[in-house]
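>>> Quick one, fold the following:
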Amino acid sequence: MRNALRRRLAASGDDRGAALVAAVAVALIGIMLVSVVVANAVAASQDSGEDRARTSGIHTAEGAVDAVYAELETWTPCSWPAAGPLNGGTSPSRTTATATVQYFSASGVLLTCGPGGSLTGGPLASAVVTATATAADGTRRTVQSKVALTPSTTQGSGAAIFAANSIMTTNNFTVTTTLPDTDVDVWVDGGNVNCNSNVQIKGNLIVVNGTVDISNSCRVTGNLWSKKQLTVHQAAPGGLQTVGQSLYVTANASLAAGTRIGGDVVLTGALSGGTPIVGGAIRQGVAPANIPQYVPVKLPEVLYRPADWTGFVNTGDRQAAYRTWVRAQAAANGAPSWADAMNPARDQCRVAGASYDANGPLVGPTVPTVFDTTNCAETRFEGGLNIKLRSDMVIFAKSFYSTGDFKVTSADGAQHKFWVIVPDRIPNGIAECSGGAGNIKNDSGSLAIAPITLFMYTPCTIDTNNSTDFYGQLYGGTVQLRNSMTMNYVPIGIPGVVLPSTDPISSAGYRVDVVFKREIRNP
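Below you'll find the model as predicted:
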């Protein structure tokens, strides 16, 4: 029995450690598999990191190139960089890009940048932009692009108000427009602008050869361009912008502290005063050629030429036709026989709508009509007179004055046009306040009620005052706008007269056409 047990124990001792060997083998196999997986993961991570770094570098360099495109579209050559290098990404993987620009003529001549951003060597035709992005680890990627450049112009929208000499706006004057997506232009051809006391120009103010003085909440919602010194004495209250878009001055400018400008401030001179709040960039000392340029265009000469008014009743004695019309309307209103509006011996130069005169409205002819009152020293409408139009009408006057709630309305609810024109008395191609030409003055009440549109012209002075409202345009030698007046710009024009353009004569940026954009070897 003991021998059998001894033999059994001896036989079982030969298998000792076999399980351990198997376990070690399995563990080694597992370690090798894990090593393979980890190695693959590390390799994939490295590849992904390199791809991200390359993508970040390329995109940052392309972003710098695109930023130069935008600069060229809205600004002028030699203005890059506007604000230093371009950053792409955030720490710790931030990538920084810088761009250089070379400018070429149409024949391929390399142009050079001069003082204030001017180019010398020929007219600009193309540019080559090279941007290099550098990652935190020093890796660099470079993108290069060639673009063709075509000068573009800032399009004007036609002058709502044209002043040959100077303009004064004060006390709650507003000029706006009823046209969708259309700004208005207020053009001052040869004098200065004094804008004060709650004036709002919902468009552009262009002062071609004078200074601009702004105070007491005068605001321009579009661009403001001034040939000479511009001064803003106080910031607009309530955080409002004094200039809604960009400010251009080919001289020095002084801005009160806190003055808000929605776009850029671009000066050929220097900026002084307080610190403005600017939505874009401030650029001083730029070359005059690098901002939009305007030149005086002169007030157009308008003469008494009835034949220019095609489609109007314009033949015969137009002075007699006017007097006959007034007397007929007064008679239809039952005016007293002794009233001036009824008296054939009087000239009807002064007409009132009150009971002592015309005793009611003057209803216009049913066809477009030219009337001439230049025989009157002053054509005067007052006393609640209402001219009710059934068609278009023009009145030529030596001078014109309306007061006492004078208005022009539509008799049939349709749109009609009404012109008051003080023509130039000396036909020499130059608008002159001489030879007996007089002023236009409107005050104390509404003037033209929609859907009537009004055009007033005189080579002398247009003066509006006291709650005057109308739709249309004003062209005058000197223009004074004040006291709760609202003007709604509607373009009308004058038959036979070409009104000057309000477009600048030089480029305001370029149209950028991409010839190529590609990655290149690092320079």
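>>> drop to CA atoms for contacts and neighbour counts, all remaining ones
OK.
>>> Name the residues of stretch 402-415 that are buried.
Residues Ser402, Thr403, Gly404, Asp405, Phe406, Lys407, Val408, Thr409, Ser410, Gln415 are the ones in stretch 402-415 that count as buried (16 or more other CA atoms under 10 Å).
>>> Excluding chain neighbours, what is closest to the last one?
In this case it means Gln415. Pro451 (4.9 Å; CA to CA, 6 or more residues apart in numbering).
>>> Let me see the contact set for the one you found.
Thr409, Ser410, Gly413, Ala414, Gln415, His416 (CA atoms under 8 Å, 6 or more residues apart in numbering).
>>> ok, and the closest non-adjacent residue to the third one?
Nearest-residue entry for Gly413: Pro451, 7.3 Å, with adjacent residues in sequence omitted and distances by CA to CA, 6+ apart.
>>> The fourth one now?
Nearest-residue entry for Ala414: Pro451, 6.7 Å, with adjacent residues in sequence omitted and distances by CA to CA, 6+ apart.
>>> Distance of that neighbour relative to Val490?
Per CA to CA, to the nearest Å, Pro451 is found 11 Å from Val490.
>>> Could you also give me the structure for this next sequence, so I can compare it with the first?
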Amino acid sequence: MFLTRLIQNGKDDRGSGLVAVIALTLVTAIIGVTVGAVTVHSLQTTNGVAGSVEARSAALAGIADAELLLRDRAADGTDSCPAGGILTRTGTPAYEVEIFADDLSEGWTSSPSCPAAESTRVKIVSTGFADRATPGAGARGGEVVIEAIYQYVPEYTELEVIDPAVYAYQIEGDLKNFELGIEPNTVIASDIQIRNGNFICTNGASVAGSVVLAQGYADLVNCSISGNLYVSDYVRASGSGSTISGNLIAAGSVLDTSSRAATLSSRAVVQGDVFVGGSVSMTASPGTTRVGGNVTAARNSSTTVSVANSTRVDGNVLSTGTITGGASVIGGTRSPGVAGLQSPPPPLVPDWVDVPFNSDLAWIQNSTWWERGFRNVVTWSGNCSLSGSDPRWGALASYTQRTIIDATGCTNGVVHQSNVSPTVNLQTDIVFFSRSFTFNKLYARASNNVDPRRMYFIVPDNTADKVPTCSGGAGDIYYNNEDDINAPLAIFFYTPCKVTSDRNKMRGQIYGGSVEFRQQAQWTFVPSAPPGIDFSVDENQEEVLSGSYMGERLTLRELSNGG
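Now for the predicted structure:
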């Protein structure tokens, strides 16, 4: 019995040991599972962080590649923006890039697109992908989305301008009730080029073309310009009659008394763009002052663009400084503090072209005039004050070959009195050379209404220095004609001294050392420069908006991190 009890006690001890062994095994297993889980999680976390870094690097690479393409401009001025504004790379680094241009109204285009010439901002959204597989990510690994916004700066290029209707090395007086027009059904601009002096235009005066001032300012009060106004200094325009149908460009070499490059007020309108090297002020008081295009003010950080209530800019406003005026008065984007924006250069007006003359027949036969068919040479001398039925005037109708009238020997120049008769019907072109001309009336017509005829009245400039030399007997041209010059006849006036026009119904061109238009002056521009003489040497280059280029980066931010 005692032996039986010992055997039973031995069996109970063996069961206890088994339980202990099983418990120990379970604890060890739990510890192993826990350690394994922690290890796996740590590996996943490490992999995810690395994947996120790779994806971020890939997204930044996409930003850099897209920026490089947009900055890589071709010779024709276009950039290398990818088709549809989308750039994709499947290798390493892998990314998908979308480019958005501003919608010209403070927002962005709804779908990717390349920026237009009028754009002022561009947005690049780049999604970068990790190289390694990342838990919870797609087949391409984790992804990071980064957005970068850049300025887009306007760029202006030069445009050639044809011979002007009026070239003045110096302008004098104010233009009041003055009209410079063009022929009906023509597309030729009637331009004015002024080398020195200011353009003061008031009282309903009008120019059917562009006005270019190489050294001076423009002051418009109820004055209309059908083309562009391009000046070296500043522009002031006011009144409901002040309309610039093209662009207003002011280099700002000299600013006005308020330190502005452009001041528009009292219902003045610029239908195109305003591009100036200084501050801009737009006020109503009374009525709506308006700019139909963009306003670009480039000088320094102190430059201001002030768009007051009841005025309007339909396009974008860019400034190297500040902008005043919100969405209610500015239709497009507002871009203050634009770095890299350059002021427009002063306009170029061609040098003076010297037109010499010598009475020596050998000189004439070696001249451009002779080459162009002016081979009938007639000499006037003595008293050349033409009145009544002066035979010299009547003889003009009999010439059938291009003719040179050498009147340099006339003691007091050529004076055309109001009672000269008859009205000559010209069968050919005639050039007059004299020390001065005075026209109280000019009785001349083309012999028919089909063949264009030209009369050139030239006071020679025999000093070859590219500036008007009003000396050595050279004098003025004074035009006070009460008789109309009708098509197809046109007149060309040239003198290194002064041209004064005080009558209407004139057709042709003026080229003067100085020019003054009095209140009754009205001209219709007809290209009539002498054949073989190039008055467009160093011709003015007019600047127009041709595109934009990448400016500085404004913002860079991470939109999402799926790594």
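>>> TM-score, when you put one on top of the other?
The pair, once superposed, lands on a TM-score of 0.61 when counted by TM-score structural alignment, normalised by the length of structure 1; 371 aligned residues with a CA RMSD of 4.2 Å.
>>> Per the alignment, the residue nearest to Gly413 of structure 1 pairs with which residue of structure 2?
Using TM-score structural alignment, the partner of Pro451 of structure 1 in structure 2 is Pro488.
>>> Tell me which residues touch the spatially most central residue of structure 1, please.
Taking CA atoms, centre = their mean as the criterion, Gly222 is the residue nearest the geometric centre of structure 1, at 4.4 Å. Residues counted as contacts of Gly222 of structure 1 (CA under 8 Å, 6+ apart) are Asp183, Ile201, Lys202, Gly203, Asn204, Leu205, Val243, Gly244, Gln245, Ser246.
>>> One more pass at 10 Å, please.
Residues near Gly222 of structure 1 by CA atoms under 10 Å, 6 or more residues apart in numbering: 183-185, 201-205, 242-247, 262-263.
>>> what about the equivalent of it over in structure 2, which SS state?
Residue pairing (TM-score structural alignment): Gly222 of structure 1 is matched to Gly227 of structure 2. When classified by DSSP: H, G, I helix; E, B strand; the rest coil, Gly227 of structure 2 comes out as coil.
>>> and Gly227 of structure 2, how far is that from Thr423 of structure 2?
From Gly227 of structure 2 to Thr423 of structure 2 the distance is 36 Å (CA to CA).
>>> can you check Ser245 of structure 2 too?
40 Å.
>>> what are the ranges of the helices in the stretch 301-450 of structure 1?
Secondary structure of the stretch 301-450 of structure 1 (DSSP state H, counting those that start in this stretch): helices at 318-332.
>>> Over to structure 1?
Taking DSSP state H as the test, the helices found in structure 1 are 2-12, 18-74, 318-332.
>>> between those, which one is nearest to Arg283 of structure 1?
Checking the helices of structure 1 against Arg283 of structure 1 by CA to CA gives helix 18-74 as the closest, at 13.3 Å.
>>> Tell me how far the closest residue to Phe104 of structure 1 other than its chain neighbours lies from Thr170 of structure 1.
Leaving aside its sequence neighbours, Phe104 of structure 1 sits nearest to Leu110 (CA to CA, 6+ apart; 4.6 Å). For Leu110 of structure 1, the distance to Thr170 of structure 1 equals 52 Å [CA to CA].
>>> Show me which of the two is the more surrounded one.
Neighbour tally, Leu110 of structure 1 and Thr170, criterion other CA atoms under 10 Å: the higher count belongs to Thr170, 24 against 16.
>>> quick one: what's aligned to the more buried one in structure 2?
Match for Thr170 of structure 1 (TM-score structural alignment): Leu175.
>>> ditto for Lys398 of structure 1
Using TM-score structural alignment, the partner of Lys398 of structure 1 in structure 2 is Arg435.
>>> Please consider this matter closed, and thank you.
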